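>>> turn this into a structure:
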Amino acid sequence: MDGAVFDYIIVGAGSAGCALAERLTRDERNRVLLIEAGGSDKRFWIKVPIGYGVTFANPHVNWGYHAEPDPALNGRSIYWPRGKVIGGSSSINAMAYVRGLPVDFDGWEAHGAQGWSWKDVRPAFEKMERHLERDATGALRERGDGPLTVSDLQDQMSPFSGRFLAAARECGWAYCDDLSSTTHEGVGFYRSTVRNGMRCSAADAFLTPARRRANLQVVSLATVHRITFEGRRATGVVYACRGQTIVVRAERDVILSAGAVNSPKLLQLSGVGPATLLRGLGIGVHSDLGQVGQGLQDHLAISHLYRATEPTLNNILGRVAPKLLAGLRYASTRRGPLGVPVNQVGGFVRSASDVAAPDLQIYCNPLSYWMTHAGKLVLDRDPGFMLSAQLCRPESRGSIAIASADPDKAPAIHPNSLATEHDRIGARRSLEIINRLAGAPSLSGVLNQRLAPDPSVIGMEAMMEDFRARASTVFHPTSTCRMGHGPADSVLDARLRVHGIDGLRVVDSSAFPSVTSGNTNAPTMMLATRAGEIILEDAAARSNQKELAYAP
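Next up, the predicted model:
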């Protein structure tokens, strides 16, 4: 393998890398190498939808990062799980499929990402989706013929979830039949990347069919150390695999799809980034690109936990005998509580009538649980539920910066939470929405007690203190190699090319100019799907130019 030559080298077999590899390998003339730091995704708890709680802190499939102490969150160092496995974070996430809102993508274009407005990206979403949904009679129907299965699982969800929908109606929020592609305010059942009762990750949807093609080579358990250059052109990568150091070349493009944490890390390790940072760590500066690692955005959510007077999923998953019965049912039918993700009901709402677009996302889970500092999920045995809310479009921006020239060392993650007044107001509005929902008759009537925050926490100021003590990421980091107008405000142009360097692109959530309003897995796969088209268009244009240059 050392010295091998490919047309395209993709670093990272996650949500973006899998989708990109599938698109590029459709043309058998393209030789593609896909490099992944993690191992196989053929694991029981990855495939079983409820297994999210098991893989959440499993170091065999997870980078298990922790952010730096966050001043606005009482100096807490919060757990940041990221997928380190074939399929990346799509193999360990909660499987909620949400495109985002039109305002998100129109905002991208306003930030310099020409060609990424809502009218541009909507067809890409539709092209990659295959919806399995219920009609008015409850019959299953199929919509779309894309590789990614998005399932309506409401017929298997906890009966308690009906309480959330009733409470939402009492709050004045309309019912949304399809949260996966909503463009407006509404609350409904989340749709999930689940197929035949099993997780449908980016690996399942895109990489599995691509691996049948002879022009794709996948290397796993391989850590890329740096990008190689000749002048201003990226020529390949150096990676370590099973005790060997291997150099491979790319004749067309090196493409980083390692995610919002590891893509900027790899650029910085390769001498592309803020010159002061790189020189301070003894790294030669290939390109002084100050925005690499800057602009980090994420969703910060607060969750309130309650005990219920009616059965919830805790009555099944929190107790041995019912859990075993659910396991037997799942083994024989691929249905039931183990076949449905924990995020069941939610949506986008406006915090006030004068807000133009929904500014808060809510999650309503018929299960009460909490997370330890190490990322272990602990279930309550007694019936309970959770209400969570987050600001859709935060303005605060943090950073990712390598702390060492050693590629095996984790980078420093600085979330910089609640850095703007807009975000601090958003935190208060999140609390107000949760209180409003919990106070609706359909929930207040079955609410036994509040577990978190403690019932003694009363009033907005005390609630904000609790927010700073408990609020956490919902694992949607973006924008650390964002598209924009130029090097002064971004890392990439609108065709995902690193400013000033030929043959080098970044294709993953780090390329988002700003975080989308909801869960980021769907827009990440969409971005990679469109990126494949863009990369092939550019390759065809270069080929035509060469033909013209040699024409008599």
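>>> every contact and neighbour count from this point should use C-alpha atoms.
Fine.
>>> quick one: the helices in the stretch 51-200 of the chain?
Listed in chain order, the helices of the stretch 51-200 of the chain (DSSP state H, counting those that start in this stretch) span 52-55, 102-110, 118-128, 161-170.
>>> second chain to compare with the first, below:
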Amino acid sequence: MDNFDYIIIGAGSAGCVLANRLTENPNNKVLLIEAGGNDSYPWIHIPVGYYKTMHNPKTDWCYKTEPDETMENRSIPYPRGKTLGGSSSINGLLYIRGQEQDYDIWRQLGNKGWSWNDVLPYFLKAENQERGQSQFHGVGGPLSVSDQRIKLPILDAFMNAAQEIGIPKVNDFNKGNNFGCGYFQVTEQNGLRCSTAVGYLNPIKNRKNLKIETKCHVEKVNFENKKAVSVSYWKNNQSFTTKANKEIILSAGSIGSAQILQTSGIGNGEKLSKLGIDVIKDSIGVGKNLQDHLMFRPVYKVKNIKTLNKKINSLIGKLMIGMEYVFLRSGPMTMGASQLCGFAKSDSSKETPNLQFHVQPISTDKLGGSNLHDFAAFTPTVANIRPTSKGEINIISKDSRENPKIKMNYLSSDEDRIVAAKGLRLIRKIVLESNEFKQYEPEEFRPGANIQDDEELVKAASNYAQTIFHPVGTCKMGQDDMAVVDDQLKVHGIKNLRVIDASIMPNITSGNTNAPTIMIAEKGADMILSS
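Presented below is the predicted three-dimensional model:
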């Protein structure tokens, strides 16, 4: 098959959804292009395997950010999935939709059809909820959403302590208002990862109207009179160009989609010209508006209660963990990136929660590192989920095989530094001042309870701060000068080209971004099929 109606660039969280939905009609011929390989690497499918898939060139682009003067001039690793399933194959498996207000604000910005009531049906359509069908949950969809198969006393203690200061216990964060503390649900089925490759692509990969090309690096989209007509890419060091009869869809993520638009001639015209790229459309917003969640990682030592540090550090403990997984499909090997979730307000002036906790029953100096501390400790991370700092993606060459510059500017706004300090202080209040934790004699190992000045606190904590891997917004949806796509996800001023992935978010959602990305793809597929 070499005659295609649609070409999808990127077989990740969005691309696999689109491939499934567009090929439901046997008359639609679809080419799905992925830079990575297939998803046969075993650690992809074992939930805790994200420790093995991130920073691994088999499955990760292994990006690094530019040195960030707002974070002690640190450059940090920036994982993005490079395999079928994309980042849904290497992420922390946490299922959070965000808040009702997130989507209502998108709608208020002029994006018709993107309010909470508009998008909720697509969350339901995607979902196969282990707990069954309800007003807010669907069954029978391709994406399995399950309760976690591990509970630990240290996590219950945090939940009780949070309740002491007015953060209630909840068991569902996905009804539109996520205030409270409880266990995350995860994208798993029977203790195995349910990526979009597993849920959406594998069941339909043999459809005769779908061709999947892996290990293909896209060079650029080609145009005739501002109409997207074909895609050029490399495979096995050979160059190919394939035409699309109807549409080309960019689903390469917030890094990749912005990069490919720029190498194709859509972006800041002055910058593109300097790189020798013919400007198809001067679109200054491409690569701008980059938003992410920065996670602060305080560590607290505890006594009289177990964390997983010692168990994971011992050979016998590892053996027991492995046996539990093999025979029961439960225990630490089924863990997502975090087990306990919390949403709270940095202060009472906020209408909805603007802080998120990811509580982990382990501690380490380096996120993703295998060297856990040799003492009992846990990590109650905190993130500002509506940051005002923004970064950007800029190519440095017309050759898309050279990684673009990723500039984050994480703590560049005064508001973000203020919220960071308040978040760290709220964690202190929960752990150090609650009656629940007194019996465990908590001690702030990092950044250190002796640090009381807000600026010093944020500065010390930023030495260990990391991305939660939620880049969005670089091809944002809207009507203003910085908008790249309209509310039908069509690139402004260009025919037959859409962007459908997390890069179209005008504002980052208040929580983890994988579920919203899958929703965007479900909705985008409907838009294509009805056009």
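>>> compare the helices of the stretch 51-200 of the first structure and give me the one nearest residue 532 of the first structure.
Nearest to residue 532 of the first structure among the helices of the stretch 51-200 of the first structure is helix 118-128 (10.9 Å), distances taken as Cα to Cα.
>>> ok, the aligned residue in the second structure for residue 371 of the first structure - how many residues close by?
Matched across to the second structure, residue 371 of the first structure falls on residue 366, judged by TM-score structural alignment. Neighbourhood size, residue 366 of the second structure [other Cα atoms under 10 Å]: 13.
>>> how about residue 218 of the first structure?
Look at residue 218 of the first structure: counted by other Cα under 10 Å, it has 15 neighbours.
>>> can you tell me what it aligns to in the second structure?
Following TM-score structural alignment, the counterpart assigned to residue 218 of the first structure within the second structure is residue 212.
>>> in space, what's closest to its match - neighbours in sequence excluded?
residue 32 (4.8 Å; Cα to Cα, 6 or more residues apart in numbering).
>>> host element of that neighbour?
strand 30-33 (DSSP states H and E).
>>> which secondary structure elements does that strand sit against?
Applying 3 or more Cα pairs under 8 Å, 6 or more residues apart in numbering; DSSP states H and E, one finds that strand 30-33 of the second structure contacts strand 4-9, helix 15-22, strand 210-213.
>>> as a markdown table, these with distance to residue 279 of the second structure would be great.
Listed next are these as a markdown table, based on distance: least, Cα to Cα, whole Å:
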| stretch | distance to residue 279 of the second structure |
| --- | --- |
| strand 4-9 | 21 |
| helix 15-22 | 27 |
| strand 210-213 | 28 |
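>>> closest to residue 202 of the second structure out of these?
Comparing these by Cα to Cα, helix 15-22 comes nearest, at 9.1 Å.
>>> quick one: distance of the closest one to the chain centre.
Computed by Cα atoms, centre = their mean, to the nearest Å, the chain-centroid distance of helix 15-22 of the second structure equals 18 Å.
>>> what range in the first structure does it sit on?
Under TM-score structural alignment, the alignment places helix 15-22 of the second structure onto residues 17-24 of the first structure.
>>> nearest to residue 526 of the first structure, out of the helices of the stretch 51-200 of the first structure?
helix 118-128 (5.6 Å).
>>> for residue 153 of the second structure, find the nearest of the helices and strands packed on strand 30-33 of the second structure.
Short answer: helix 15-22, nearest of those by Cα to Cα, at 37.7 Å.
>>> what's the closest one packed up against?
So helix 15-22 of the second structure, by 3+ Cα pairs under 8 Å, 6+ apart, packs with strand 4-9, strand 30-33, helix 514-529.
>>> mean shift of the strand holding residue 32 of the second structure relative to the first structure?
With mean Cα distance after the TM-score superposition for the first structure, strand 30-33 of the second structure departs from the first structure by a mean of 0.6 Å once superposed.
>>> show me what that strand is in contact with.
Outside of strand 30-33 of the second structure, the residues within contact range by Cα atoms under 8 Å, 6 or more residues apart in numbering are 4-11, 15, 19, 22-23, 209-214, 216.
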